[in-house]
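Student: Sequence first, predicted coordinates after that:
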Amino acid sequence: MKVAFTAPMKPIDHPVPSGDRTMGRLIVRALQLAGHEVDVASTFRSWRAEGGEDVTREVKELAITEAKAIAERWIERGDVPDVFLTYHLYHKAPDWIGPYLCAKFNIPYVVVEASRAPKRQAGNWALGFNAADAALAQANQVVALTNADAQCLKEVLNDDVLTVLPPFLETAKFEVSHSVTKGSADGKIRLLCAGMMREGDKQFSYMVLAAALKQIADLPWRLTIAGDGPARGEIEPLFDPERTEFVGLIPWQEMPRLYRSHDVFVWPAIREAFGFVFLEAQSCGLPVVGGRVFGVPDIVEEGTSGLLSDEGDASALAQNLMSLIKNPHKRENMGLAAIENIHKNHSLEAGARGLDKVLHAALEHHQFKRRVHGGR
């Protein structure tokens, strides 16, 4: 099939790296691996930090203008795709382009990752919420990447439309051609943390981590922090400079070596959808210590490939870190289980198979609706 693709939350060519951008690119890669032709129909970004009726109406007008331009190109080229797929929509990033084009050309509409917060039905985000709900109502298939999102979406979607497909990654990119020595030369356990340094949830994650580490200051560990951002000046002083190395923003090509040179990956994951770094760390054989929030339990096999604690609980996070620091056999076994978890449940190949099934289900659902409504 030929698949038109867009990502209104964060286009895949956005200059700032994030888990969202990575997941969008992986969806394109998985579709191609499954044998489909992908056309990035638009890089229009509907996401806005602040809501309000005037802001949302302006974004909608820009989106419809973009959709009409795409329609003209398709007609001129005589090249209408078989299906339109939108990655990640919600009240702050509604999709008007996909629904417009699918209605105009009578093609199936697929949404991968949608978040729904009923409390946003009123207030500044009401128009965005309604637009996102309208897109979901039009969709022939909606893919939730976490069971938490699926539960929220069941309020407005039937089971024949809603699918849960665990997030995935390209494991080959996290292999290294030579062995990497773990641990420090002084015998201390090397902990790794990776996250952007922004105000809000990311900064709070760093605060929780710093509080946890202070509770295990008597143990033999060293910490590496990979990441950068506008809140770095507030984050760095939280950590012991004698035991912490800030390495800044690391190119993805260098991340596999960084992961593999450490013993444990830790990230509190405050308000994380699922935390793409947990997938990367596990694929490199690291046991993970994180927060039990939203989709994290969907990708970390608790007690097998990692240890999770309640969101924001610094003491519980410290206890889990202590458990792995003190027990090398547990670290090793969990690291091996982490690799198995990723290859079995979260590989690019698994994602390709899942998305291929979704596209075919969307076609069938679309054809069924056309028969029911007399070809419309």
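Tutor: Alright, I've got the coordinates. Residues are numbered from 1 along each chain as shown.

Student: Going by C-alpha atoms from here, please, whenever you check contacts or count neighbours.
Tutor: Will do.

Student: Can you verify P8 is assigned to a strand?
Tutor: No. Counting by DSSP: H, G, I helix; E, B strand; the rest coil, P8 is not part of a strand but coil.

Student: would you list every one of the strands in the stretch 51-200 of the chain?
Tutor: Along the stretch 51-200 of the chain, counting by DSSP state E, counting those that start in this stretch, strands occupy 83-89, 109-114, 141-144, 162-164, 189-194.

Student: do the same with the stretch 251-376 of the chain
Tutor: Along the stretch 251-376 of the chain, counting by DSSP E, counting those that start in this stretch, strands occupy 264-267, 288-292, 306-310.

Student: Mind giving me the packing neighbours of the first one?
Tutor: Other helices and strands packing on strand 264-267, by 3 or more CA pairs under 8 Å, 6 or more residues apart in numbering; DSSP states H and E, are strand 189-194, strand 288-292.

Student: which residues sit against the shortest one?
Tutor: Contact partners of strand 288-292, identified using CA atoms under 8 Å, 6 or more residues apart in numbering, comprise 264-270, 278, 281-282, 300, 305-312, 317, 320-321.

Student: Put this next to the first one:
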Amino acid sequence: MRIAFYAPLKSPNHPVVSGDRQMARMLVKALEHGGHSVELASELRIYLRRPEPESFDALKIEVRGEAARLTKLWDRDGKPDLWFSYHPYYKAPDLIGPELASAFAVPYVTAEASYSRRRNTGLWADSQALVARAIKQAALNICFTQRDRQGLTNAIPDAALGMLSPFIDTSVFQELPVRGCPTRLVTVAMMRSGDKVESYRMLAQALGRIGHLPWTMSVVGDGPARDEVRAQFAGLPADRIEWLGAIEPAAVPDVLYRGGIYLWPGYGEAYGVAYLEAQAAGLPVVAQDIAGVPEVVRDGQTGFLTPPGDVAAFASAIARLLAHNDERIIMAAEARRFVLEERSLDGAAARLAELISKISAS
């Protein structure tokens, strides 16, 4: 099929590294891996940082221009067979695809769409109404987590839903890793306000509780909250923390291979691609049993998921893996098997092909 792909929040070509951009790229790869021809329909970013009507109105003007451009293009070169919209939600609704798909009788599909009733106030209520309308229109809404699926089911009972587990391109992790240092802890996360800072704060507090144990930590990440993040670790010995800053995605596997345990509390994580990468590199994970994290970490098998907000439990889980290397090795092997065998690009491509074939056959 010829598929028009669109990610309103962040184009696959966006210069800023993030989980959203990475998953958009992975979806394009998976679709192409399944034999489809994928074209990026638009790079117009629809992101409403704050509920400001003026910003929304300005975006709508740009949307009209993009819709006119695509209409002219499709009239000349023919319409696509399907419109695929990645991650539309109240701050980033797809304002282009639904109307074009309807006008050209093209099946409309979403992936990782979300709906939150608590956002139904002011301008957010208007943008969520557009998301809901798109979800109802969609021939299929692909959910990555049971949490998102339940949210859509509760809000839009008649929505057409399908499941696709979060995945990564495991090709860079196929070679057996050189065994890293079992007491080296690793985290990879952006440094921005909100949930990321809260996760860093909890991480620093937990490390402060296990200072009597032998460990060092490598931190990959940077961002506008860098100073606030580093301040959280000020009470820890400076020689125990290695601040690597932002590095190229291609360099991340090497950092993971050098480690022994992956740590990230995970406040607000939709699921967390970084957890999958860490496990593919053979690192058991310590995270919270929160948001979408249980979709990518198997508690007691590929790591430990601790109760939300419980710093003592989080620290205890880290200490357990530091003190019991045999258990860490067993979890590391299972973590690697889990991702390479169950969360690979090949598996995702096959699942996507199965889901899309039902649309084309209907």
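Tutor: All right, it came through fine. The model shown is predicted, which means the values in this text are computed figures rather than measured ones.

Student: can you put the strands of the stretch 251-376 of the first structure in a markdown table and add mean neighbour count and distance to L249 of the first structure?
Tutor: Below are those laid out as a markdown table (neighbours: other CA atoms under 10 Å; distance: least, CA to CA, whole Å):
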| stretch | mean neighbour count | distance to L249 of the first structure |
| --- | --- | --- |
| strand 264-267 | 26 | 16 |
| strand 288-292 | 29 | 20 |
| strand 306-310 | 22 | 25 |
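
Student: Would you reformat the ones you listed as CSV and include distance to Q121 of the first structure?
Tutor: Converted to CSV, the strands of the stretch 251-376 of the first structure look like this (distance: least, CA to CA, whole Å):
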stretch, distance to Q121 of the first structure
strand 264-267, 32
strand 288-292, 27
strand 306-310, 28
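
Student: returning to that earlier point: who wins for proximity to A122 of the first structure among the helices and strands packed on strand 264-267 of the first structure?
Tutor: The minimum distance between A122 of the first structure and these falls on strand 288-292, with 29.3 Å, by CA to CA.

Student: and that closest one, which stretch of the second structure?
Tutor: Using TM-score structural alignment, strand 288-292 of the first structure corresponds to residues 285-289 of the second structure.

Student: roughly how far apart are whatever residue of the second structure lines up with M322 of the first structure and Y257 of the second structure?
Tutor: In the superposition onto the second structure, M322 of the first structure corresponds to A319 when matched by TM-score structural alignment. Per CA to CA, to the nearest Å, A319 of the second structure is found 20 Å from Y257 of the second structure.

Student: one step back: with mean neighbour count as added columns, please give the strands of the stretch 51-200 of the first structure in TSV.
Tutor: Listed next are the strands of the stretch 51-200 of the first structure as TSV, based on neighbours: other CA atoms under 10 Å:
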stretch	mean neighbour count
strand 83-89	26
strand 109-114	25
strand 141-144	27
strand 162-164	19
strand 189-194	23
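
Student: Just give the number of residues close to whichever residue in the first structure pairs up with V220 of the second structure.
Tutor: Applying TM-score structural alignment, one finds that V220 of the second structure aligns to A226 in the first structure. Neighbours of A226 of the first structure under the rule other CA atoms under 10 Å: 19.

Student: and A226 of the first structure, how far is that from R257 of the first structure?
Tutor: Distance from A226 of the first structure to R257 of the first structure, counting by CA to CA: 13 Å.

Student: Repeat that for F276 of the first structure.
Tutor: From F276 of the first structure to R257 of the first structure the distance is 17 Å (CA to CA).

Student: So which residues of the stretch 101-250 of the second structure form helices?
Tutor: Assigned by DSSP state H, counting those that start in this stretch, the helices in the stretch 101-250 of the second structure fall at 122-137, 146-155, 195-208, 226-232.

Student: The longest one corresponds to what range in the first structure?
Tutor: Put plainly, it is helix 122-137 of the second structure. Counting by TM-score structural alignment, helix 122-137 of the second structure lines up with residues 123-138 of the first structure.

Student: would CSV of the strands of the stretch 51-200 of the first structure with distance to Q367 of the first structure be doable?
Tutor: Conversion of the strands of the stretch 51-200 of the first structure to CSV gives the following (distance: least, CA to CA, whole Å):
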stretch, distance to Q367 of the first structure
strand 83-89, 12
strand 109-114, 12
strand 141-144, 13
strand 162-164, 17
strand 189-194, 45
